[in-house]
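**Student:** Structural data only, the sequence is not supplied:
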């Protein structure tokens, strides 16, 4: 069995910084909002901020929600060419407009000190500058940390080489040191100037250096002395990983080509498939939320029906046979986003600029509104609101042959949205299916209500930013 994930005593030096950075930015935003409100309130009326006033917390919540939906807690990413500071400015304008509208329509203007003229607008303006500055600092800090990321890999079998390639693709600045035996070859990895190799027999010397973590590819091949050395590293605060565990920790996914039967048999997680209580609770939430969504989106769905009818001839709805729980087929319902008879030449994946997609259909796909009729599939028990995306049986045959552990995605009900859908673009090839499955396996292994809640918020972000296809 691969080495069990060891949570070290010290913070991991690069990839754990993503979580740490998000928390620090969130705390910094809360402090910045409180300071901005306090300063503006003092300058305007010489009064201190009332910490028991719920309107203060409503204002803070709306601002933080806007920042989250604008994806500003990942400051080094671009969305539609906009970096975090630009998205912060847009978020502040939108949130400011929403707050102004709420104040106007509820008639609370002037009834509370916080809502007096100039306080909220001034506070939001000061905080916007604060948030922009914090993101600029965060980007510089992340890049400086990435330059010092060094990972030690013990062994160079096929899976280690695949992991190394994935690491180099996902990390632009991280360094790998691979310790091998004299019989092993590392030619594929040695082509990169970010990879160096050494002898596994020199592990005591290498262990004296600073490492972000150690990855053990084949624990059974280590001698007792080398195992003792790893134990000392772990006790000193360096985390020790097996290959699947490090992928799970760094990238929140489980690439199927790096998995092994013994890891799946003995590893933790994958409880949703066997836990009847979790299944029943998930089903109960599906029913309650599906009915709520159906009632809430009914007016929008009526408008969509009218838009599809006016845009192109054909049926409003489109149905397909998809693979469900335990591989059983079922019929899924969607709003039609392609021209009539779009698949007269047979089943095929949709491309980014597929000519078969209608004008209205392109907007439906970008906002994922075309998926709304699947609420009926949820109510009928064929799907869940959250789970792996159901695939077509025609594609399943090919993917099952090419992707190891592909059928694991069907040990749970498919979903309208899911971890793969919010973490990776719409799949249109076997390579995309590999990546989507990696995220699906992570979800199945680590299922929790907290993870479902995270997927809900990320789905809202995808819809608002138009990142679907």
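**Tutor:** Perfect, I can see it now. In this text, all values refer to a predicted model and were calculated from it rather than measured experimentally.
**Student:** From here on, just use CA atoms for contacts and neighbour counts.
**Tutor:** Noted.
**Student:** Verify the stated contact: residue 309 with residue 303.
**Tutor:** No. At 10.0 Å, residue 309 does not count as touching residue 303 under the criterion of Cα atoms under 8 Å.
**Student:** Which of these two has more residues huddled nearby?
**Tutor:** residue 309 (15 against 11; other Cα atoms under 10 Å).
**Student:** Identify each buried residue in the helix or strand encompassing that one, please.
**Tutor:** Using DSSP states H and E, residue 309 falls within helix 276-311. Neighbour counts over helix 276-311 (16 or more other Cα atoms under 10 Å) mark 278, 279, 282, 283, 286, 287, 289, 290, 294, 301, 304, 308 as buried.
**Student:** repeat for stretch 313-325
**Tutor:** Here stretch 313-325 shows 316, 318, 322, 323, 324, 325 as buried, counting by 16+ other Cα under 10 Å.
**Student:** The third one falls within a strand, correct?
**Tutor:** Yes. Counting by DSSP: H, G, I helix; E, B strand; the rest coil, residue 322 is found in a strand.
**Student:** Skipping adjacent residues, who's closest to it in space?
**Tutor:** residue 392 (4.5 Å; Cα to Cα, 6 or more residues apart in numbering).
**Student:** now for the helix or strand residue 20 falls within, which elements pack on it?
**Tutor:** In the assignment (DSSP H and E), residue 20 maps to helix 17-45. Applying 3 or more Cα pairs under 8 Å, 6 or more residues apart in numbering; DSSP states H and E, one finds that helix 17-45 contacts helix 54-69, helix 119-146.
**Student:** let's go with 7 Å and repeat that
**Tutor:** The contact analysis (3 or more Cα pairs under 7 Å, 6 or more residues apart in numbering; DSSP states H and E) places helix 17-45 against helix 119-146.
**Student:** Does the residue nearest to residue 458 when sequence neighbours are not counted lie in a helix or a strand, and which?
**Tutor:** Leaving aside its sequence neighbours, residue 458 sits nearest to residue 422 (Cα to Cα, 6+ apart; 6.1 Å). Secondary structure assignment for residue 422, by DSSP H and E: helix 419-423.
**Student:** one more structure, for comparison:
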């Protein structure tokens, strides 16, 4: 948590500095001279006011996500997108508020200068500052499965971590070659191990490390960190390999505080009521477009799985050539049911989901939570994904942690394979583990960006 706070603080300070530096360079370029104090003052005041909104846009755009390799791959596109939005916000505010200036040309110059500065800061200077500030420790990883290899590559190929994994013990794939307690202690000493990351659900880890750390003669052994905790902190999702009885007992219990329960329900009712009023104004035009585009009803119903596996019926706008409610086939390769032209835009804008706000008012759904699945789909996935029914231990929602974090192939807005659905499930488990009012607010803000980016 301390590392994340430091990372976030450094990024925000650097971004604010880039905003101010870009303004200075813009004024110098615009007037071909160093800006005077008066010129700088009349521009700096509104720009400082805008900074808070611009930082919020950066947050919504994902520029303050954890700096994983995947996040850095998408960074340039996010910077350009966010700065275009920020300039539009500035144009509107300069028009509405009496700042006394209307710097249209300056804003155009500022757009390109700020993108260049922020890109240079994020791509070169920040990684250098982040990596140069400390010497990386040596870590030992004791874990099995694809998730262990995923964590190993992320840590060793990303300088944001203050340690690197110098040795990996995979008990499930190499049981004959794994060291016992004496050999492990010797290896820790020889490789100068400073930290052990271990999946404590593995029998090997439980047996060997218990012997190792209970030996009073073993001095100077490095501290241990739980594999599940490190994985969650890195990827914002729960590794399926660590989900066991104790995890289920604790995280799936009804542990929500009264304040959270009441606040969430109040937000659900108010938010869904506002969305339904907005939807009522658009409905005549949407209904006409659906009827003109293809044959069939405007609305469809679907039987879905609610909290604790309870069956519920939801309403949606029809977006496909057939009624989705009658289909038990869900991935593209398994169905001839195709999305209509109007349906494509309804799905991209999530307008097809708005009728479910009635289910929110009834208490069947929430605005925020794991997406509810069609009954037949949920039954099929429960047979192939371990612990899949755990996602029904909380009230399902219209948008969730998975919908705002998972990356899909271009043109897709939901999982299109068993593998993508399994990944989606790990994000759902993260939400179940960490659900809170602040996390719900974060998801709501991220949803704005997710919807806008689709349109």
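**Tutor:** Cool, got the structure. Values in this document were obtained by computation on a predicted structure and should not be read as measured data.
**Student:** Superposed, how do the two chains score by TM?
**Tutor:** TM-score for the superposed chains, counting by TM-score structural alignment, normalised by the length of structure 2: 0.78, backed by 426 aligned residues with a Cα RMSD of 4.0 Å.
**Student:** returning to that earlier point: any idea what the residue nearest to residue 322 of structure 1 aligns with in structure 2?
**Tutor:** Using TM-score structural alignment as the criterion, the counterpart of residue 392 of structure 1 in structure 2 is residue 374.
**Student:** dump the residue contacts of that match.
**Tutor:** 302, 303, 304, 305 (Cα atoms under 7 Å, 6 or more residues apart in numbering).
**Student:** If we use 8 Å, what do you get?
**Tutor:** Applying Cα atoms under 8 Å, 6 or more residues apart in numbering, we find residue 374 of structure 2 in contact with 302, 303, 304, 305, 325.
**Student:** same check, this time on residue 415 of structure 2
**Tutor:** 408, 421, 424.
**Student:** can you map out the strands along the stretch 201-350 of structure 1?
**Tutor:** 213-216, 240-242, 317-323, 329-335 (DSSP state E, counting those that start in this stretch).
**Student:** now the ones you listed as CSV including distance to residue 460 of structure 1?
**Tutor:** Putting the strands of the stretch 201-350 of structure 1 into CSV (distance: least, Cα to Cα, whole Å) gives the following:
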stretch, distance to residue 460 of structure 1
strand 213-216, 34
strand 240-242, 34
strand 317-323, 23
strand 329-335, 19
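**Student:** between those strands, which gets nearest to residue 31 of structure 1?
**Tutor:** Judged by Cα to Cα, the one of the strands of the stretch 201-350 of structure 1 that comes nearest to residue 31 of structure 1 is strand 213-216, at 32.8 Å.
**Student:** That closest one vs structure 2, average distance?
**Tutor:** Strand 213-216 of structure 1, aligned to structure 2 and superposed, deviates on average by 3.3 Å (mean Cα distance after the TM-score superposition for structure 1).
**Student:** That strand: how far from the chain's middle?
**Tutor:** Strand 213-216 of structure 1 sits 24 Å away from the centroid of its parent chain (Cα atoms, centre = their mean, to the nearest Å).
**Student:** Give me the helices and strands touching it, please.
**Tutor:** strand 150-154, strand 240-242, helix 243-251.
**Student:** Tell me which of these lies nearest to residue 20 of structure 1.
**Tutor:** Per Cα to Cα, nearest to residue 20 of structure 1 of these: helix 243-251, 13.1 Å.
**Student:** mean per-residue distance, that closest one to structure 2?
**Tutor:** Mean for helix 243-251 of structure 1 is 2.5 Å (mean Cα distance after the TM-score superposition for structure 1).
**Student:** residues of that helix that come out buried?
**Tutor:** 243, 244, 245, 246, 247, 248, 251.
**Student:** Can you add distance to residue 189 of structure 1 and give these back as TSV?
**Tutor:** Converted to TSV, these look like this (distance: Cα to Cα, whole Å):
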residue	distance to residue 189 of structure 1
243	16
244	19
245	21
246	18
247	18
248	22
251	20
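**Student:** can you redo the helices and strands packed on strand 213-216 of structure 1 as JSON lines with distance to residue 68 of structure 1?
**Tutor:** JSON lines is the format used below for these (distance: least, Cα to Cα, whole Å):
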{"stretch": "strand 150-154", "distance to residue 68 of structure 1": "31"}
{"stretch": "strand 240-242", "distance to residue 68 of structure 1": "31"}
{"stretch": "helix 243-251", "distance to residue 68 of structure 1": "20"}
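**Student:** what's the closest of these to residue 380 of structure 1?
**Tutor:** helix 243-251 (33.1 Å).
**Student:** That closest one aligns to what range in structure 2?
**Tutor:** Going by TM-score structural alignment: helix 243-251 of structure 1 matches residues 227-235.
**Student:** Quick one: distance of that stretch to the chain centre.
**Tutor:** The answer for stretch 227-235 of structure 2 is 14 Å, by Cα atoms, centre = their mean.
**Student:** do the same with stretch 18-33 of structure 1
**Tutor:** For stretch 18-33 of structure 1, the distance to the chain centre is 18 Å (Cα atoms, centre = their mean).
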